[in-house]
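>>> The amino acid sequence is not available; the structure is as follows:
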């Protein structure tokens, strides 16, 4: 009996670290998606501020530097790509589908 208990304890110990890593992955995954969403909002705000400045400069017949135009193009692409990731990221990773409750709904089983 002691051998079986020792064996079971060894199995539990060997599984604890990998299982703990998976739950930390889930926690960090949600946190990273939340951070991405916040950064996208900041980037959108900065994009709007730059656009207001560019519009005012164009009204004054000022030349808009190419690096500003390039930045605006890059920002549009970055925001679009990030927004495509966020809805998918709100769902739990597929490797956990059906195994753990949705992170957004902790009471869901």
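Now that the structure is in, tell me what you want to look at. This one's a predicted model, so the numbers in the text were calculated from it and none came from an experiment. Numbers count the residues shown, from 1 in each chain.
>>> Please count neighbours and contacts with C-alpha atoms only from this point.
Fine.
>>> wait, what's in contact with the most centrally placed residue in the chain?
The centroid of the chain falls nearest to residue 33 when counting by Cα atoms, centre = their mean (2.1 Å). Shown in contact with residue 33 (Cα atoms under 8 Å, 6 or more residues apart in numbering): 86, 89, 90.
>>> what about residue 99, is that helix, strand or coil?
Here residue 99 is coil, with the state taken from DSSP: H, G, I helix; E, B strand; the rest coil.
>>> now the strand or helix carrying residue 23: how far from the chain's centre is it?
Using DSSP states H and E, residue 23 maps to helix 2-59. How far helix 2-59 lies from its chain's middle: 5 Å, per Cα atoms, centre = their mean, to the nearest Å.
>>> How many neighbouring residues does residue 57 have?
Residue 57 has 13 neighbours, counted by other Cα atoms under 10 Å.
>>> then this one, side by side with the first:
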């Protein structure tokens, strides 16, 4: 009896759960798109704050940390990808079989991509940086001028 129970549990684990997850993408289509829109809006706000910090750093003549520059490039790429997904929403609404039924494959694909990207955006927006800037190395002329000042 224990063998049968274990076997049924494994069958359930490897068949029913994955099928349920895939059906969930169809059921949660609208909420996944809304979540993506919401996360994208949040990421845009974080990008703006980071841009302001970087602009301030550059005005003060300091260098911008490499990880901050990389984060900004990745954020721009993620934003572009999210906008592409949201732009394809109308394409997913096209019907198959001459308008008889909705195109479930397109709905599923769009919902899956939206859910995946919304999670990625959430993680990306929560990224913290210990420091945005660094003091650039002193130039040769500056070192020479400082040594003269200290000599006085």
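Great, that's in hand. Note that this is a predicted model, so its numbers are computed, not measured.
>>> Overlay the chains and give the TM-score.
TM-score of the superposed chains, computed with TM-score structural alignment, normalised by the length of structure 1, equals 0.62; 81 aligned residues with a Cα RMSD of 2.8 Å.
>>> conserved subset of the contacts of residue 33 of structure 1 in structure 2?
Among those, those whose aligned partners also touch in structure 2, counting by both residues aligned by TM-score structural alignment, their matches' Cα atoms under 8 Å, are residue 86.
>>> In JSON lines, list the contacts of residue 33 of structure 1 along with neighbour count.
Formatted as JSON lines, these follow (neighbours: other Cα atoms under 10 Å):
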{"residue": "86", "neighbour count": "16"}
{"residue": "89", "neighbour count": "16"}
{"residue": "90", "neighbour count": "15"}
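>>> Let me know the closest of the contacts of residue 33 of structure 1 to residue 71 of structure 1.
residue 86 (22.2 Å; Cα to Cα).
>>> Report the secondary structure state of residue 64 of structure 1.
coil.
>>> got the contact list for it?
Residue 64 of structure 1 neighbours (Cα under 8 Å, 6+ apart): 54, 57, 58.
>>> now, among those residues, which is nearest to residue 68 of structure 1?
Distance to residue 68 of structure 1 across those (Cα to Cα) is lowest for residue 54, with 8.6 Å.
>>> Which residue in structure 2 aligns with the closest one?
Aligned counterpart of residue 54 of structure 1 in structure 2: residue 54 (TM-score structural alignment).
>>> ok, that match to residue 42 of structure 2 distance?
18 Å (Cα to Cα, to the nearest Å).
>>> Neighbour count for the two, which is higher?
Neighbours around residue 54 of structure 2 and residue 42, counted as other Cα under 10 Å, are more numerous at residue 54. The numbers are 20 against 16.
>>> Excluding chain neighbours, what is closest to the more buried one?
Once flanking residues are discounted, residue 54 of structure 2 sits nearest to residue 64: 6.7 Å by Cα to Cα, 6 or more residues apart in numbering.
>>> Would you mind measuring from that neighbour to residue 52 of structure 2?
12 Å.
>>> Residue 78 of structure 2 now?
20 Å.
>>> okay, those two: which has more neighbours?
residue 78 (19 against 12).
>>> Contacts only, for that one.
117, 121 are the contacts of residue 78 of structure 2 under Cα under 8 Å, 6+ apart.
>>> Mean deviation, the helix or strand containing it versus structure 1?
Per DSSP H and E, residue 78 of structure 2 falls inside helix 66-87. Helix 66-87 of structure 2, aligned to structure 1 and superposed, deviates on average by 0.4 Å (mean Cα distance after the TM-score superposition for structure 1).
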